[in-house]
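Student: Model the following, please.
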Amino acid sequence: MNPTERLAQLKEQGLYRRRRVIEGAQGIEVWVDGERLINFSSNDYLGLANHPAVVSALKNGAERYGVGSGSAHLICGHSSAHHALEEELADFTGRRRALLFSTGYMANIGVISALVGRSDKVLEDRLNHASLLDGGLLSRAQFQRYRHADSADLEDKLSGSSRRQLIVTDGVFSMDGDLAPLPAMAKLAEEHQATLMVDDAHGIGVLGDHGAGVLQHFGLSQQQVPVLMGTLGKGLGTFGAFVAGSEDLIELLIQQARSYVFTTAMPAAVAEATRASLKIVRTEPWRREKLQMLSQRFREGASQLGWRLLDSASAIQPILIGDSRQTIAASEALLRQGYWVGAIRPPTVPQGQARLRVTFSANHQQQHVDGLLTALAAIKL
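Tutor: This is a model prediction of the structure:
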């Protein structure tokens, strides 16, 4: 099928996507295509992407280090800012060491490929992020998917294998907002001598008593979960990713994770900005508390209106609609009322499970939530 025919098919199926142009910085209020909208689509959960202290740190970092890092980490791109941030991330997550990657996608592909190969086995949750699934497939290991958050199905697939096994899961599932059953998974990994890897992109900064993520939320140690991946562009409000774990894990990734070895390092100024955001996460727990309050207020109101919500205790609150065209219609109806809520459709989610993905920020106020609920009440599908 040529590109023109394929594009026409995507439009017919309600799966065509288009970019919207934002004028100015990320925030609760954004100007999009010339219109002012209240933003319920961002992953800037703690409201740090445009925080004055983070912006100032970026500017100061650029003054000191310039804009580009100039090279990969293993050549001449690894600055003192990068090194300091790695040490602070390791301390923050309770791991021995941490390693920066330029994106979360690259981190997941690089880590999985470095840990397993043709003679090994990868087991992944069916609803894992695309980067985890691609990492498993690209590793050339035997690849199996287990039913979503189903420890019994995972145990069945772990049993009887003589291969070295790597279990890979999201911590907070990005389109559903629910948490993986990590305590049960850690126990299974120990029983079957498998390694457990958790992608905590949507938990870092948001979950845990001190914001260290889903592993802190569940009280799981480095020994129980040897491989932790986290991103910097969501709860921490900047850009990039990291992997945290043992001394030997990080040294192995430095040697063999191709997406680390052969990629230019993130700008050192971004590392400095992230160090500033990490301090805010540590010292301002009210941001996490407010997220919980806003999410609960929304859930109560949306349920009373009859909308079908998924079981989520996170800042991600999906409204399941099912049909892609109806989901687009609902999103556009909200846009006309001044609210930006993303329409999530296949292949991002399974067929028949299109949904509105409502996300909250600590910068939202109660009136924003109440306004969104009023707008949802006016929609007729």
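Student: For the rest of this, base every contact and every neighbour count on C-alpha atoms.
Tutor: Noted.
Student: residues near the nearest residue to residue 264 once chain neighbours are set aside, how many?
Tutor: Counting by CA to CA, 6 or more residues apart in numbering, residue 72 is the residue found nearest to residue 264 once chain neighbours are left out, at 4.0 Å. Residue 72 sits with 16 neighbouring residues when counted by other CA atoms under 10 Å.
Student: check contacts around residue 72.
Tutor: 78, 260, 261, 262, 263, 264, 265 (CA atoms under 8 Å, 6 or more residues apart in numbering).
Student: Distance of the fifth one relative to residue 257?
Tutor: What that stands for is residue 263. From residue 263 across to residue 257, the span is 10 Å (CA to CA, to the nearest Å).
Student: The structure of the following sequence is requested for comparison with the preceding one:
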Amino acid sequence: MKHKFSFVNNRLTKIRRDNLYRKLVSNKILGPHVIIRGKRLINLSSNDYLGLGFNKIPTMQTQSSSRLVAGNDFLFERLEEKLAQHKSQEAALIFPTGYMANLGIISILPQKNDLILSDELNHASIIDSCKLSEARKIIYKHNDIYDLENKLKKRSVRKFVITEGIFSMNGDFARLKEISDLCQKYGAYLILDDAHGDFVVGRDGRGSAENKHVANKVDVYISSLSKALGTFGGYISSKRQIVDLAVNTSRPFIYTSALPNFLVRLALEKFSSNREQKRKKLWKNIKYFKTGLESLGYTIPSESQIMPIIIGKEKKALEFGKYLFDNGVFAQPIRYPTVKLGTARIRISVTALLNIDLITKSIDVFERAGKKFGIL
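Tutor: A predicted model of the protein is given here:
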């Protein structure tokens, strides 16, 4: 007789056999380092791009109800006003996470008989959000303007183009100038998930669209407070009526507890901190790291803080990552389903927390690893 959960064991066995098994590893973050199993490693896997740091968290509200019930602390309004100004929009709305922000707006804006066109490398939260919508969905080839235009010609009541600003696994920028021009040409709405571009690129860190001089052509912004800003939560920013629609119809907003207000206060403090100084240091680090890797012979097509080193086979990527770990560098192997099979990679996240000495040490380890595994 089969065990009740044999089907689960079978799935896990296949995941292990395909070198795709993942497990949680306890760690402790200490500035530019991470401590794992007592080993101090240079942390190249952090999304805390600016490294703005934490002050002592005050003893305040730690739990609340939904914002439509009794959880709408006055600090939300203050932060949302600043975020709307930051994006040159009329209004903003904070969600508990960036994932929920995507679910919250994409699931309600496109309707039945509408058409969603989504980049093939969009984040899982966008993919899941599109599934919740009643609109028809079409995937266009990554950053392929010709493919997007051909698919924009299909008939529908309304059309929505959804893209990331900086793609989370490739580190490349969306071709926002061309995409926004096509949206105008075909009367499509442009939804931009700028989780990795917000507070990192553009004037005063206003994001990818500002960096490409098309900020006024984006209809809905979706972003994160937990990456470059280094706090917690996500948000949307758009016209006031779109935010009102989310307040009234977005299930991920209505039916969940609000963020604790000390996290909102922390976001306000970091928003008003000297972000520009940290941002300049980040870009100095990016240039130094990219130049160093390319001088060794690595191909780094990314122009952002996210630098993938394509390994290919999943097992080889795991072995490469283990070699980095054993030599004091923490840079996680990224495998299917996060990326396509056969395109496993080491994903480097550069932050302002790093200094030239730590980057130099990391580059030395990557040189040895590249030669050992035949990448260089």
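Student: ok, back up a step: buried only: go through the contacts of residue 72 of the first structure for me.
Tutor: 78, 260, 261, 263, 264, 265 (16 or more other CA atoms under 10 Å).
Student: The second structure: which residue goes with the fifth one?
Tutor: Spelled out, it's residue 264 of the first structure. Structural alignment (TM-score structural alignment) places residue 264 of the first structure against residue 257 in the second structure.
Student: try the first one
Tutor: Applying TM-score structural alignment, one finds that residue 78 of the first structure aligns to residue 72 in the second structure.
Student: Identify the residue of the second structure aligned to residue 333 of the first structure.
Tutor: Residue 333 of the first structure maps onto residue 323 in the second structure, by TM-score structural alignment.
Student: what's the spacing between that match and residue 366 of the second structure?
Tutor: For residue 323 of the second structure, the distance to residue 366 of the second structure - CA to CA - is 9 Å.
Student: Which of these two has more residues huddled nearby?
Tutor: residue 366 (23 against 19).
Student: is it true that the more buried one touches residue 322?
Tutor: No. Using CA atoms under 8 Å, residue 366 of the second structure is not in contact with residue 322, being 12.0 Å away.
Student: Please look at residue 298 of the first structure and residue 373 and confirm they touch.
Tutor: Yes. When contacts are counted by CA under 8 Å, residue 298 of the first structure is listed as touching residue 373 (7.3 Å).
Student: The match of residue 333 of the first structure is in what secondary structure piece?
Tutor: helix 314-326 (DSSP states H and E).
Student: how much does that helix stray from the first structure?
Tutor: Superposing on the first structure places helix 314-326 of the second structure at an average distance of 0.5 Å from its equivalents, by mean CA distance after the TM-score superposition for the first structure.
Student: Pull out the buried residues from that helix.
Tutor: 314, 315, 316, 317, 318, 320, 321, 322, 323, 324, 325.
Student: What of stretch 133-148 of the first structure?
Tutor: Those would be 133, 135-137, 139-146, 148, for stretch 133-148 of the first structure by 16+ other CA under 10 Å.
Student: same thing with stretch 58-74 of the first structure?
Tutor: Those buried within stretch 58-74 of the first structure under the rule 16+ other CA under 10 Å are 58, 59, 61, 62, 65, 67, 69, 71, 72, 73.
Student: which outside residues touch the helix ranked longest in the first structure?
Tutor: What stands out as the longest helix in the first structure, according to DSSP state H, is helix 286-304. Helix 286-304 of the first structure is contacted from outside by 45-46, 205-207, 211, 309, 313-315, 317, 360-362, 364-366, 369-370, 373, 376, using CA under 8 Å, 6+ apart.
Student: Just the buried residues from those, in ChimeraX please.
Tutor: One line in ChimeraX is enough to select the buried members of those, burial here meaning 16+ other CA under 10 Å:
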select :45,46,205,206,207,211,309,314,315,317,360,361,362,364,369,370,373,376
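Student: related to what we said a few turns ago, arrange the buried ones among the contacts of residue 72 of the first structure in TSV, one row each, with distance to residue 123 of the first structure and secondary structure as further columns.
Tutor: Shown next, in TSV, are these (distance: CA to CA, whole Å; DSSP: H, G, I helix; E, B strand; the rest coil):
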residue	distance to residue 123 of the first structure	secondary structure
78	33	coil
260	23	helix
261	25	helix
263	27	coil
264	30	strand
265	30	coil
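Student: Now do stretch 216-225 of the first structure: distance to the chain's middle.
Tutor: 18 Å (CA atoms, centre = their mean, to the nearest Å).
Student: which residues sit against it?
Tutor: 93-95, 182-183, 186-187, 190, 195-198, 207-209, 215, 245-246.
Student: before we move on, what about stretch 183-194 of the second structure?
Tutor: By CA under 8 Å, 6+ apart, stretch 183-194 of the second structure touches 102, 152-153, 158-166, 180, 182, 207-208, 217-224.
Student: contacting residues around the aligned partner of residue 146 of the first structure in the second structure?
Tutor: Using TM-score structural alignment to pair residues, one finds that residue 146 of the first structure aligns to residue 140 in the second structure. Each residue near residue 140 of the second structure by CA under 8 Å, 6+ apart is listed here: 117, 118, 119, 120, 147, 148, 151.
Student: Helices of the stretch 151-300 of the second structure, residue ranges please.
Tutor: 176-186, 208-211, 240-249, 251-254, 261-271, 275-296 (DSSP state H, counting those that start in this stretch).
Student: okay if I get the ones you listed as a markdown table plus distance to residue 32 of the second structure?
Tutor: Converted to a markdown table, these look like this (distance: least, CA to CA, whole Å):
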| stretch | distance to residue 32 of the second structure |
| --- | --- |
| helix 176-186 | 32 |
| helix 208-211 | 25 |
| helix 240-249 | 37 |
| helix 251-254 | 34 |
| helix 261-271 | 18 |
| helix 275-296 | 13 |
